[in-house]
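Participant: Generate coordinates for the sequence data below:
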Amino acid sequence: MRYLLFLFLVLFLSSCQDIPSKYKTPEGKKILEKYKKQYVKGVVLIDQKLRNKIPEGDKFLIISVRKPDQARPIAVLRVKNPEFPYRFKITGKHKINPEEFIEGDLILMARLSKEATAGFKKGDLYGVAQAKAGEENVKIVIKDIFEGSGK
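Facilitator: The predicted model follows:
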């Protein structure tokens, strides 16, 4: 028992190490700040006029995050059979490319579809919102129906 207690104390104390010195510099602090704000948090709502258009059976909520000047997303969250309102938090673990940062101005798109695949299909419900990295009260209202051919 003493051995386990000793082992626990050693592990606990070693896990409470100070941050590396390279992150104590002004440039290092900027990098840490970027990492800390690599998220966006909020809620997805369905407009009342589309309540009867929610797909029956299995459905997927796909929330994508992109920068305003880019077409492809930097992060994606997929949820099977969500309940609305759906609260979300997209973090660095949702990034497509680990080298990119979730930073600055962002555009979030929530899409409700029968398929979990990328890209819109005819009849998908969607909504768009603007946000900033680190924002915690983003509201995405799904209020439109995709009418394209899906080809």
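Participant: When you work out contacts or count neighbours from here on, use the C-alpha atoms and nothing else.
Facilitator: OK.
Participant: can you tell me the helix or strand for residue 29?
Facilitator: Secondary structure assignment for residue 29, by DSSP states H and E: helix 26-36.
Participant: For the spatially most central residue of the chain, what is the enclosing helix or strand?
Facilitator: In the chain, the centroid-proximal residue (CA atoms, centre = their mean) is residue 90; its distance is 2.0 Å. Element membership for residue 90, per DSSP H and E: strand 86-91.
Participant: what sits up against that strand?
Facilitator: The contact list for strand 86-91 (CA atoms under 8 Å, 6 or more residues apart in numbering) reads 38, 39, 40, 41, 42, 43, 44, 45, 75, 76, 77, 102.
Participant: again, only this time at 7 Å
Facilitator: Contact partners of strand 86-91, identified using CA atoms under 7 Å, 6 or more residues apart in numbering, comprise 38, 39, 40, 41, 42, 43, 44, 45, 77.
Participant: Need the max-distance pair from those.
Facilitator: 38 and 45 (22.9 Å; CA to CA).
Participant: one more to put side by side:
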Amino acid sequence: EIVLSQEAKGEAAPKPAQPQGAGEVISGTIEIAPALQTRAQGKPVLFLIARKSGGGPPLAVVRVANPRFPLKFEISKRNVMIPGVPFEGMVTLSARLDADGSAGPAGAGDLEGRTARSVRVGEKNVRIVIDKAF
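Facilitator: I've put the predicted structure just below:
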């Protein structure tokens, strides 16, 4: 009996299996600008927030207690605020060190940084520098 591979028969080879959700993760590093390093001490909570590039409410949020910098991060569909909303396309990321630990808008004493440009879901090595004080 002769068995031909799918490629020999002119068929496309099956694609390798990917873990569910592969490609739906943005990863990178969050750093503190040198001028703000002393002000960053004692800030108990970091919020990493993804928004659709056109703006609007947060699409996904990660909360990190007692962060240490530089901080490696991942944000994915697991962090989406509203179940069923797709985590895809272009987004902007912001990282906020929050003085009072609340998830609301930035307030006095908070520190924040944003991606310099929109990033595509699935992108790796994204760099965010916290460089703004409120």
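Participant: where does the TM-score land?
Facilitator: In this superposition the chains share a TM-score of 0.78, using TM-score structural alignment, normalised by the length of structure 2; 113 aligned residues with a CA RMSD of 1.8 Å.
Participant: circling back to that earlier point, between residue 38 and residue 45 of structure 1, which one's more packed in?
Facilitator: Ranked by neighbour count (other CA atoms under 10 Å), residue 38 of structure 1 and residue 45 place residue 38 first, with 20 against 17.
Participant: Have a look at structure 1 and report its longest helix.
Facilitator: Using DSSP state H, we find that the single longest helix of structure 1 is helix 2-15.
Participant: Now it: buried residues?
Facilitator: Buried residues in helix 2-15 of structure 1, counting neighbours by 16 or more other CA atoms under 10 Å, are absent.
Participant: Could you double-check that residue 24 of structure 2 lies in contact with residue 80?
Facilitator: No. Residue 24 of structure 2 lies out of contact with residue 80 (CA atoms under 7 Å); the separation is 11.2 Å.
Participant: can you pull out the strands in structure 2?
Facilitator: 25-32, 45-52, 60-65, 71-76, 90-98, 111-114, 119-120, 126-130, 132-133 (DSSP state E).
Participant: What residues in structure 1 pair up with the longest one?
Facilitator: Right, the one you point to is strand 90-98 of structure 2. Using TM-score structural alignment, strand 90-98 of structure 2 lines up with residues 105-113 of structure 1.
Participant: aligned partner of residue 46 of structure 2 in structure 1?
Facilitator: So residue 46 of structure 2 corresponds to residue 61, using TM-score structural alignment.
Participant: Test my guess that its match contacts residue 76.
Facilitator: No. When contacts are counted by CA under 7 Å, residue 61 of structure 1 is not listed as touching residue 76 (10.3 Å).
Participant: and the two? which has more neighbours close in?
Facilitator: residue 61 (23 against 20).
Participant: For residue 85 of structure 1, see how far away the more buried one is.
Facilitator: In this view, residue 61 of structure 1 and residue 85 of structure 1 are 12 Å apart by CA to CA, to the nearest Å.
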